[in-house]
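> structure of the sequence below:
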Amino acid sequence: MKMSLRLTPVILLLLGGCTVGPDYQRPSMALPVHYKEARGWQQATPQDSASKGEWWAVYRDPQLDALLRQVSLSNQNVASYAALYRQALALAAQSRAGLFPSVSYDASTTRSSSHSNGQRSTGNAHQAELSASWELDLWGKQRRTLEENRASAEASAAELANMTLSAQSELAQDYFELRVMDEKIALYQRSVAAYERYLTVINNKYQAGSESRGTLAQAQMQLESARSTAQDYQWQRAQLEHAIAILLGKAPADFSLPVAKLNATMPAIPQTLPAGLLQRRPDIAEAERNVAAANAAIGVAVAGYYPDLSLSASGGVSASAIQNLFSLPNRVWSLGPSLSGTLLDFGATSAQVDQARATYDSKVATYRQTVLEALQEVEDELVELNTLQGEIAAQQRASDAAQESARVTRNQYEAGMIDYLDVATTENSSLSEQQSLLALQSTQWVASVELIAALGGGWHASPSE
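So this is what the prediction gives:
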């Protein structure tokens, strides 16, 4: 009894074991309290699990809302990453199962025949066996493996979220570009109609001898140039429509987006954007979880220095007749431990540990670089949007002035005060200024989506805010 009490702590130590390798600590990475372009520092802590809601709701566009809701359901790239995430979860579950004993069974029946000294003998053999084995996790190798696979599964979940956000962002950008393209096409269609009227008037004057051949050619050139640009925009619109179809997991032939006016609302950027919002970015969370997995892999490699201890037990019955199979004399059993390890590997285990540590250092650097690049993306989008506000306002004034100039020159031409060349010049300038305005507006819509994506899905802490 005393011997049993002395052995109890030893048994508990063997069962509980220890865990070799470093315990994980998130790499330090400072973030600014606010953004330079949004007019200090804090510790970065990934918060990709924070609820962000349907970030596209800020645009208040029912058509966009309906399209983006389909991305997570139908996009094939998202479906691929979702399958990889399920695979990572299964791998983690498999690692967890390795912490417990495994039990297996075997049952067989054979009939054999033999000849000896001219005599033939035939017999039956029946066997049933139940066995169990358990590799004791003395040094924490299996626990580190489970830790590694769980971190990898979490990284896979973040990768899935990142792919979903990326696909949604890309679709929203394509959608806004397509809607602005509709406005560009409409602008040129109006211009073509106006140029056709001019050409008719000038041709009548030419036939009457009151207008020159050069003026007629100028009007013809202006009309055909506008027609060419309008057709160029048509194929660009078609390609944007095809891109949206693919993002929705549909063949381009099975999807169409009718021409419509852009009725979305441009969201106002808050005066202050805390850098903490950046911590919700799934790519940052993925990079940080990869660091955690690499840290656990160091422990798995270090455990290679230590022996593995397994316990195995089996029991069964064996008999020549089934009716005697479970009788006491036919029972067999075995029980015993197994210790295995490496005595000499010429530095192979040490090299594996060095490799694991180098991989960890690489993942830490990748994590920090991901944070820095995310900061740059946000700053870039903020400065672009802040600049675009003034640029669009100035371009709007330039467009209005160009349209007024074109109106005045048209009236002067109709009154016979100037040549048509002046009209063509001011009309071209007006069309160019309006086209530039639409291009800036398209850039603004795209930049707003890119800012939301750069912040991990909006600038609110929760959908209710």
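> going forward, measure contacts between C-alpha atoms and count neighbours the same way
Noted.
> and the strands in this protein?
30-31, 42-43, 102-116, 119-136, 308-319, 331-340 (DSSP state E).
> what's the closest of those to Leu187?
For these, the distance to Leu187 is smallest for strand 30-31, at 45.6 Å, taking CA to CA.
> this one as well, want them side by side:
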Amino acid sequence: MSMPSLRPWVLAAPLAAALAGCALKPPPTTDDLRKEVLQQGPMPEAFRAGGGVSTPVADHWLASFEEPALTTLVNEALAYNADLQVAAARVEQAAGYVKVASGGLLPSVGLAALGGDKSGGGGGLNGVFLNASLELDVWGRLRYESAASREQLAAAEADYAYARQSLAAMVAKSWFLAVEAGMQRAIAKDSLSSSEGLMRLADDRLRIGNGTALSSAQARASVNGYRDTLKQVELSREQALRALELLVGRYPGAEIAVADQLSRMPPPLPVGVPSEVLERRPDMVAAERRVAAAFNRVGEAKAAQLPKIRLTAGGSNVSSELIVLKDVSSPVWSLGANLIAPIYQGGALRAQVEIRSAEQKQAVAEYARAGQKAFSEVETALGTESILREREAVLTAAIRDNEEALRLARIQYQVGTADLRTVEQSQLALYAARTSRLRVQSEQLAQRANLYLALGGGV
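Purely as a prediction, here's the structure:
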């Protein structure tokens, strides 16, 4: 059968409307968003805290610590960490939503078949029905939906990249903490050994008649205090090892091997300029993409208030052994178009536009908040690193002075010109200075990892 004749104007109107469809409006530019980050003043040309080099930030920061075992653990964490696998699954979900949204721009085709015999439920009818339809995206509703899904995918990918960087920094900081805990244990053991020596000396003085029972009891109490301190440090070390094992996906048995000494502090880090932080950090990229997605959702909601134009086509081939099909030649084809315009839905469509507009405002505000947080993290890491460097020098001098004070106090106690309390106070001051310097050295390395993360440096 030849296809029934169609008047040219039947399809001319919708096709012309489709060809003249509305172009999508672009989302806010990066420059527009940057104005939201610092509304009260311009962005500085350099970081105020100083301490870095104003050259472009380099990637592969993990190698700067010169710890191959740490690099191995980071790679292990990137492969097995459960939280990172969750972030990867979100990327896969977002990719699926892109395919779903893009499907609306393509034709929809359906096929139905009917068969039966004289006594069956089909009444002897046999046939095939083929239907196809395509919505003409005149107002851009489908394109806005597809664009929003693509932006959401880009945001999920950036979130995943930031999750990888955050995990690497967390493993590095946990490594430093575990190494520090081992070194703190060594200091506690040294202090306990020194205290035990004082206890033996006090007992010897008491035995020969130069000491007192009070001094001997004080010495034993001091030994027990250092033993308790050692147990606390050992517990902290086990907890640090378990935390590191969990990050890399292992069973938390406190059996992971770490270095005996902290890494050397890397040289000053290239920090670039503040404006580069908004471009480099994956979380900032994700926030910008969410703004774009929210903008497209507004366009989608506005377009949903306008009429929908859909082209339809169908074909069928039906036969029957019981019924004579008159005036119909098989197969039969049809082609047409329909228009559906929303007239009244209780204000739901307008409310949807308002909701999407509010979501866009929220996304812009979250971008500004993320930008301010990024600047704060960089400035804090730079400022803290500078102060820690100064503290390390002060504590090194304090250790030297306390070691000399302890040496002199022990001599005076042995010759009877000083009491045991003076020696114990000198020993306690030395222990405090050693543990504080070690804490500062570990924190310096942790702050360097924080700085790498804050600047958006890649592993």
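> can you give me the TM-score here?
A TM-score of 0.87 describes the superposed chains when it is computed by TM-score structural alignment, normalised by the length of the second structure; 435 aligned residues with a CA RMSD of 2.7 Å.
> and the strands of the first structure as CSV, adding distance to Lys184 of the first structure?
CSV is the format used below for these (distance: least, CA to CA, whole Å):
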stretch, distance to Lys184 of the first structure
strand 30-31, 42
strand 42-43, 45
strand 102-116, 69
strand 119-136, 70
strand 308-319, 71
strand 331-340, 75
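> closest to Pro267 of the first structure out of those?
The nearest among these, by CA to CA, is strand 30-31 at 25.3 Å.
> other SSEs contacting that closest one?
On a contact count with 3 or more CA pairs under 8 Å, 6 or more residues apart in numbering; DSSP states H and E, strand 30-31 of the first structure meets strand 42-43.
> so which residues make contact with the strand it packs on?
Strand 42-43 of the first structure has contacts (CA atoms under 8 Å, 6 or more residues apart in numbering) with 28-33.
> how about it, aligned to which bit of the second structure?
Using TM-score structural alignment, strand 42-43 of the first structure lines up with nothing in the second structure.
> so where do the helices sit in the stretch 51-200 of the second structure?
Applying DSSP state H, counting those that start in this stretch to the stretch 51-200 of the second structure gives helices spanning 68-80, 82-103, 141-208.
> and the angle for the first one with helix 82-103?
Counting by axes from the mean of the first three to the mean of the last three CA atoms, to 10 degrees, helix 68-80 of the second structure points 40 degrees away from the direction of helix 82-103.
> superpose on the first structure and give me the mean offset of helix 68-80 of the second structure.
When the first structure is overlaid, helix 68-80 of the second structure sits 1.2 Å from its aligned residues on average, using mean CA distance after the TM-score superposition for the first structure.
> list the helices and strands that helix packs on?
Here helix 68-80 of the second structure touches helix 141-208, going by 3+ CA pairs under 8 Å, 6+ apart.
> rerun at 10 Å
Applying 3 or more CA pairs under 10 Å, 6 or more residues apart in numbering; DSSP states H and E, one finds that helix 68-80 of the second structure contacts helix 82-103, helix 141-208, helix 213-247.
> so how far is the shortest one off the chain centroid?
The gap between the average C-alpha position of helix 82-103 of the second structure and the chain average comes to 15 Å, counting by CA atoms, centre = their mean, to the nearest Å.
> that one corresponds to what range in the first structure?
Using TM-score structural alignment, the residues of the first structure aligned to helix 82-103 of the second structure are 76-97.
> contacts for the matching stretch, please.
Contacts to stretch 76-97 of the first structure, defined as CA atoms under 10 Å, 6 or more residues apart in numbering, come from residues 71-73, 142-167, 246-250.
> narrow those to those that are buried.
With burial judged by 16 or more other CA atoms under 10 Å, the buried subset of the contacts of stretch 76-97 of the first structure is 71-72, 142-167, 246-250.
> how far away is the residue lying closest to Ala153 of the first structure once chain neighbours are set aside from Ala158 of the first structure?
Counting by CA to CA, 6 or more residues apart in numbering, Ala153 of the first structure lies nearest to Ala88, which is 4.8 Å off, once chain neighbours are set aside. For Ala88 of the first structure, the distance to Ala158 of the first structure equals 12 Å [CA to CA, to the nearest Å].
> residues shared between the contacts of the two?
Ser152.
> and for the residue nearest to Gly299 of the first structure when sequence neighbours are not counted, the neighbour number?
Distances taken as CA to CA, 6+ apart put Gly21 closest to Gly299 of the first structure, at 3.8 Å, once the chain neighbours are dropped. Using other CA atoms under 10 Å, Gly21 of the first structure has 20 neighbouring residues.
> ok, now how distant is Gly21 of the first structure from Lys205 of the first structure?
Gly21 of the first structure is 92 Å from Lys205 of the first structure, by CA to CA.
> same deal with Ala219 of the first structure?
Ala219 of the first structure is 12 Å from Lys205 of the first structure, by CA to CA.
> do Ala194 of the first structure as well
Taken as CA to CA, the span from Ala194 of the first structure to Lys205 of the first structure is 17 Å.
> which residues touch the residue sitting nearest the centre point of the first structure?
Most central in the first structure under CA atoms, centre = their mean is Met163, positioned 1.7 Å from the mean C-alpha point. If you count contacts by CA under 10 Å, 6+ apart, Met163 of the first structure has them with 72, 75, 77-82, 157, 169, 282-283.
> what do you get for Ala13 of the second structure?
Ala337.
> rerun that using 6 Å as the cut-off
Under the criterion of CA atoms under 6 Å, 6 or more residues apart in numbering, Ala13 of the second structure has no contact partners.
> over to Met199 of the second structure?
Taking CA under 6 Å, 6+ apart, we find Met199 of the second structure in contact with 219-220.
> now swap in the one 3 residues further on and tell me
Contact partners of Ala202 of the second structure, counting by CA under 6 Å, 6+ apart, are Ser216.
> and it, how far is that from Ala213 of the second structure?
Taking CA to CA, one finds Ala202 of the second structure at 9 Å from Ala213 of the second structure.
> then Ala181 of the second structure?
36 Å.
> the two: who's more crowded?
Neighbours per residue (other CA under 10 Å) separate Ala181 of the second structure from Ala213, with Ala181 holding more: 25 against 13.
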